[in-house]
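Participant: Turn this into a structure:
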Amino acid sequence: MSDKDQTNKARTGRPTTTEFKDFMGAHWAPHEDVEVTRIAAAPYAAARRDRLSARFPGERIVVPAGALKTRSNDTDYRFRPSSDFAYLTGLGVDHEPGAILVMEPREAGGHDSTLYLVPPAQPGDEGFYSDPAAGEFWIGRRPGLEEFAAMTGIATARLSELPKIRTASQPHKKVRVALAEMRFVKDEYEVQQLRDAVDATVAGFERAIGQLPRAIAHKRGERVIEATFDGHAREEGNAVGYETIAAAGPHATTLHWIANTGQVREGDLLLLDAGVEVESLYTADVTRTFPIGGEFTPLQRRVYQIVLEAADAAFAAARPGARFLDVHFAAVEVIEKRLTEWGIAPSSEDPESKLFRRWMVHGTSHHLGIDVHDCAEAKRELYMEGVLEPGMVFTIEPGLYFQEGDLAAPEELRGIGIRIEDDVLMTEDGAENLSAALPRDPDAVEAWMRSLRG
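Facilitator: You can find the predicted model right below:
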């Protein structure tokens, strides 16, 4: 190999000489001492671990945070730890790829918890510049084992010291079910996180709808609305809690329209379904349907009023001691009655057919928390048939959707989709609407939109 070839090789590849390694490990300013404090979630996470421990006496419990997921080649998606891991440790945001929580049973009862982690590679460690997953040269400074112990109150150890016990990338099914059922009732920390998420979401709606003039002028106006809200979510929280639905015109009749490639036209409706996820990973889930031109047409208003009446009926049914399903039944009873009166819902000899559900095929509510569809792995009899208790947080979200190609719907309704979704905290006195700051009444919606336009 010529001298020139050797020089080019050294330029394109990372040198492996001892001299280079010594040079890379030297001449770095020491890290400034950073005061590490116990995270606010720590005592609540400890109480959750105690509750889980009581459900599995004598059994080892393993809860991985999960690993980085490859987007393509050497590029990863932004990391989000598993919700079970975050719930039991209190660690949100991007803490900590590859970490594993192990709860080891004690002979005397209870469990000892250890958080196994990959320590950061700092100056002087070869991985400092060669390990894209742990090297500070690549990902910046991250907490070390002692810092994580101080933050969480959990003993820490190197991941390499973990006994050969990991057999799956997620907890055992029975542990996941137990955790889902524990998450039905939120503690005070969780309730505050959800309040913060909803407040940030309401502010995001205001920013997004404030961009309607720009959205109308853009060939993909739905993207303008989506980008405005999603940018707000990154500024004020961790991210969005799920893919934003910014559905204008007939796209509003598609339940999970996330392409957001359509135009935003005056005279149509805009259905915005979005939520900010805060750094603890708790998320809001709010939907409003807006008249793009600022005022509902008489036909749009009539459909909107039916959905609002259904939502109000669901709120009235949401009280301690009622079944979770009762909230849904209250909403769909209104939908059925009004569509029948309108002459839209066909009659049937079989009362179980519920043909009106063609225009509202989804349920009215789901639990909300560290997942947008929280507690999803809980047993059905405890979820759908479960009794409402103070501390539960869930959505109320009836809707009506008349798709463009729906020949069973009156022609004048085709292309109209409306949903109203609020986040609800169950209290001793009934349902508290956490998202009440965002108007629901059609007159109030129009007045709010006028205020945004000055």
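Participant: Please make it C-alpha for all contacts and neighbour counts, starting now.
Facilitator: OK.
Participant: those helices in the stretch 1-150 of the chain, which residues are they?
Facilitator: 3-12, 18-25, 42-55, 83-89, 127-130, 136-139, 145-152 (DSSP state H, counting those that start in this stretch).
Participant: winner for burial among these?
Facilitator: The highest average neighbour count among the helices of the stretch 1-150 of the chain, using mean count of other C-alpha atoms under 10 Å, belongs to helix 83-89 at a mean of 23.
Participant: Show me the contact partners of that one.
Facilitator: Under the criterion C-alpha atoms under 8 Å, 6 or more residues apart in numbering, residues 41-42, 45-46, 48-49, 63-65, 91-92, 101, 152, 154, 176, 179, 280-281, 370-371 lie in contact with helix 83-89.
Participant: Before we compare anything, build this one as well:
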Amino acid sequence: MASGWADTALRDLAPLPQAGHTARRRAALSARYPGERLVVPAGNLKVRSNDSDYPFRAATAYVHLTGDQTFDGVLVLEPAEDGGHRAHLYLPPRSSRENGEFWLDSARGELWTGRRHSLAEAAMLYGLPCRDVGTLGEELARGEGPVRVVRGHDAGVEAALDGRTTAERDEELREFLSELRLVKDDFEIGELQKACDSTVRGFEDVVRVLDQAQATSERYLEGTFFLRARVEGNDVGYGSICAAGPHATIMHWVRNDGPVREGELLLLDAGVETRTLYTADVTRTLPVGGRFTPLQRTLYEAVYEAQQAGIDAVRPGAAYRDFHEAAQRLLAGKLVEWGIVEGPVERVYRLGLQRRWTLAGTGHMLGLDVHDCAEARTEAYVDCTLEPGMVLTVEPGLYFQADDLTVPEEYRGIGIRIEDDILVTEDGNRNLSGALPRRAAEVEAWMAALRG
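Facilitator: Predicted coordinates:
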């Protein structure tokens, strides 16, 4: 087993398309923490059950700074004597046939899991010098001076730095890396557009099989969308919500094991994650039979108007919270109009009375994570001013629980959400997922065309 193997080295690899962008991101990180060693792990394999691991997904900050997705990888920025930092990637080298790892290690051996890049090949791809991660523990132990590490991804790395970092300093690093993703560059915007385009095709796939889902369950729809995600991307960006009937009133319904019935609504919240790990996040609420009932249409158009008000509020110089407030005010007005809550509208909004039926916030940042930049400081995120290059979702909804005695009986069990991914541009915004229809009549026509 140790001999008789051909040379498979790759010698002419081009850098990843995002390599220039990752270098600029590392430069921004270096400038923020001069003279400090910075350690950003990718994370390790995690056991699903017994000897079966979950599919590996590298930590977001690591991917953003390197473009790499290798388990056990670690990015280290060492302070340079003349200022700045020297960046190195520590990665698992290729499996050794001499010590038998190639065929003996079922978790990491290439005979079992497939070929990985050599350190020299990785250096060409990522534009960084690469070292054997097996030497990292000794390297970290020898270092002196201040250190920061992104915690929660690699216990071995944290143990090697035990006593040399503080929770407060490490949290500040996590916040900075989250805020570094608030404004997307051209590469990121392109990947998010790819994610949205694939997601549109996934929604079309689901509409085409609604009749088959009625004979099975919501799981059929989940599997249908997942096929598109795996064929065109890496995975789904989050657990798909395929919520039919009263399940649509449950914000995070991911069991997807309920019936799909004619005359009810399907709330489909799903997003394709690209092979570079950028994800879309899109929701449409569809009449299973192809046409809205009069009441469904009335409620749907109210959510559409609220979403349009929110989208209209997304522009450079606007406060981040503006789109949420615009959508919530409109829905508060609808609830007053329908007699569900007593006005005036401004009182309802000021007291937040509409939130019983609107539930969640109206959106969030989007990128490598579906809820991107989540560790950013409040003043940098929800209290910020929108800038070109930011990407966020606008997703108002109305949710009338099946047991809510405060609303007319015919409203109960109806949940509606419409969600799109909005890029802030120099002169306003662009709907990255706008290829999917939103108005009720447009949705019906679109569904009819897809179902023949």
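Participant: TM-score for this pair?
Facilitator: Laid over one another, the chains give 0.92 as their TM-score (TM-score structural alignment, normalised by the length of the second structure), with 426 aligned residues with a C-alpha RMSD of 1.5 Å.
Participant: Quick one: closest of the helices of the stretch 1-150 of the first structure to Leu299 of the first structure.
Facilitator: Among these, the nearest to Leu299 of the first structure by C-alpha to C-alpha is helix 83-89 (42.7 Å).
Participant: average distance between that closest one and the second structure?
Facilitator: Average distance, helix 83-89 of the first structure versus aligned residues of the second structure after superposition (mean C-alpha distance after the TM-score superposition for the first structure): 0.2 Å.
Participant: Helix, strand or coil: sort out the one residue sitting closest to the centre of the second structure for me.
Facilitator: Most central in the second structure under C-alpha atoms, centre = their mean is Val370, positioned 2.2 Å from the mean C-alpha point. With DSSP: H, G, I helix; E, B strand; the rest coil as the basis, the three-state label of Val370 of the second structure is coil.
Participant: Which residue in the first structure aligns with it?
Facilitator: Matched by TM-score structural alignment, Val370 of the second structure corresponds to Val372 in the first structure.
Participant: what's the neighbour count on Lys173 of the first structure?
Facilitator: The number of residues packed near Lys173 of the first structure is 10, by other C-alpha atoms under 10 Å.
Participant: tell me which element the residue mapped onto it from the second structure falls in.
Facilitator: In the second structure, the residue matched to Lys173 of the first structure (TM-score structural alignment) is Glu171. Assigning secondary structure by DSSP states H and E places Glu171 of the second structure in helix 167-179.
Participant: if we can go back for a sec, tell me which of the helices of the stretch 1-150 of the first structure approaches Phe296 of the first structure most closely.
Facilitator: helix 83-89 (40.1 Å).
Participant: Trace the closest one over to the second structure and give me the residue numbers.
Facilitator: Using TM-score structural alignment, helix 83-89 of the first structure corresponds to residues 60-66 of the second structure.
Participant: Repeat that for stretch 190-206 of the first structure.
Facilitator: Taking TM-score structural alignment as the measure, the second structure aligns residues 188-204 with stretch 190-206 of the first structure.
Participant: list the contacts for the match of Val370 of the second structure?
Facilitator: Going by C-alpha under 8 Å, 6+ apart, Val372 of the first structure touches Gly241, Tyr242, Tyr282, Thr283, Ala284, Asp285.
Participant: Go through the residues you listed one by one and say which ones hold in the second structure.
Facilitator: Retained in the second structure: Gly241, Tyr242, Thr283, Ala284, Asp285, out of the contacts of Val372 of the first structure (criterion both residues aligned by TM-score structural alignment, their matches' C-alpha atoms under 8 Å).
Participant: Which residue ranges of the stretch 1-150 of the second structure form strands?
Facilitator: Taking DSSP state E, counting those that start in this stretch as the criterion, the stretch 1-150 of the second structure carries its strands at 37-41, 47-49, 52-53, 74-79, 85-91, 130-132, 147-149.
Participant: Can you say which of the ones you listed is nearest to Gly156 of the second structure?
Facilitator: The nearest among those, by C-alpha to C-alpha, is strand 37-41 at 10.1 Å.
Participant: Determine the set of other helices and strands touching the closest one.
Facilitator: helix 60-66, strand 74-79, strand 147-149 (3 or more C-alpha pairs under 8 Å, 6 or more residues apart in numbering; DSSP states H and E).
Participant: Could you work out which of these reaches nearest to Gln193 of the second structure?
Facilitator: Nearest to Gln193 of the second structure, of all these, is helix 60-66, at 17.3 Å by C-alpha to C-alpha.
Participant: re the thing from before, need the helices and strands packed on strand 37-41 of the second structure in TSV with distance to Arg439 of the second structure, can you?
Facilitator: Putting these into TSV (distance: least, C-alpha to C-alpha, whole Å) gives the following:
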stretch	distance to Arg439 of the second structure
helix 60-66	35
strand 74-79	47
strand 147-149	48
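Participant: Out of these, which gets nearest to Ala309 of the second structure?
Facilitator: helix 60-66 (31.8 Å).
Participant: can you pull out the strands in the stretch 201-350 of the first structure?
Facilitator: With DSSP E, counting those that start in this stretch as the criterion, the stretch 201-350 of the first structure has strands spanning 239-240, 245-248, 269-274, 276-277, 286-291.
Participant: from those, which stretch is densest packed?
Facilitator: When you average the neighbours per residue for each of these (mean count of other C-alpha under 10 Å), strand 276-277 leads with a mean of 33.
Participant: how big's the offset between that strand and the second structure?
Facilitator: Using mean C-alpha distance after the TM-score superposition for the first structure, the mean distance for strand 276-277 of the first structure is 0.3 Å.
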